[in-house]
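# Pasting a predicted model and its sequence here:
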Amino acid sequence: MNSRVISGWARKFDEPIPLPKGKTLATLRDAAQYITKLPKAEHEAPEWQAAMEALLLVAEHNGPTMMARIGVMRALNRHVQRVFNSDRKETHWGRRKLARDR
């Protein structure tokens, strides 16, 4: 069994990051190369700059890969708007009755 610890840019994400065109990013190096190949206008977006900073911190200072994954995922999904679904079933929170009030 090889007990060598992988560090730096060769470290793998816990789960590969899916890209819009079906490819995936498996390592920190893959993510860094993807970001650097983006068009300049997109590459300079604050979300991508933050993702690259997170990648650098993780690769060079042995941080948690989840931090870099979150940065890349946020940058990839920066144009996705969250929509509140009011059709969901209502919760019971705030409606509980104490045993003495039954």
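Here it is on my side, so go on.
# C-alpha from now on. contacts and neighbour counts both.
Fine.
# which helices and strands does the longest strand anywhere in the chain pack with?
The single longest strand within the chain, with elements called by DSSP state E, is strand 12-18. Here strand 12-18 touches strand 24-27, helix 65-76, going by 3 or more Cα pairs under 8 Å, 6 or more residues apart in numbering; DSSP states H and E.
# one more structure, for comparison:
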Amino acid sequence: MKKVILLAAFGVAGFINAKTSEVKVLENKTEVSDVKPFQLCGVSVTYYDGDGNVSGYDMITSDQSSLQNCQMWQSLVIHRLQKAGFSVSMN
């Protein structure tokens, strides 16, 4: 009987505390205009040996915010490949 009374007392105390407690709600505010989506931009590279046989493949990628930025980045990658001594042809 003592256990039931003790259990009931804790139960009532729990209900009283639950009713008097404050609930704080945090809002996550993100302005849509500040968020810029990124899209994957890439350059596919095929390496050939001296005989014209394929010796390897590579995919160089980067996240870019616009088509114009992607095209500028691709031009930079192609320029760096040419500067490294590779012959570049676009198919």
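Now that the structure is in, tell me what you want to look at. All of these numbers come straight from a predicted model, not from anything done at the bench.
# what TM-score comes out when they're superposed?
Once the chains are laid over each other, their TM-score by TM-score structural alignment, normalised by the length of the second structure reads 0.30; 43 aligned residues with a Cα RMSD of 3.7 Å.
# nearest to Pro16 of the first structure, of the helices and strands packed on strand 12-18 of the first structure?
Closest to Pro16 of the first structure of these, according to Cα to Cα: strand 24-27, at 4.6 Å.
# so who does the spatially closest residue to Thr36 of the first structure that is not a sequence neighbour touch?
Spatial nearest neighbour of Thr36 of the first structure, excluding adjacent residues (Cα to Cα, 6 or more residues apart in numbering): His43 at 6.9 Å. By Cα atoms under 8 Å, 6 or more residues apart in numbering, His43 of the first structure lies in contact with 35-36, 49.
# Going by neighbour count, which of those comes out on top?
Ile35 (20 neighbours; other Cα atoms under 10 Å).
# in the biggest helix by length in the first structure, what's buried?
Counting residues, the longest helix found in the first structure (DSSP state H) is helix 46-61. For helix 46-61 of the first structure, the neighbour count (16 or more other Cα atoms under 10 Å) marks 47-52, 54-59 as buried.
# want to try a markdown table for those, with distance to Asp30 of the first structure as columns?
Listed next are the buried residues of helix 46-61 of the first structure as a markdown table, based on distance: Cα to Cα, whole Å:
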| residue | distance to Asp30 of the first structure |
| --- | --- |
| Glu47 | 17 |
| Trp48 | 14 |
| Gln49 | 16 |
| Ala50 | 16 |
| Ala51 | 13 |
| Met52 | 12 |
| Ala54 | 14 |
| Leu55 | 11 |
| Leu56 | 13 |
| Leu57 | 16 |
| Val58 | 14 |
| Ala59 | 12 |
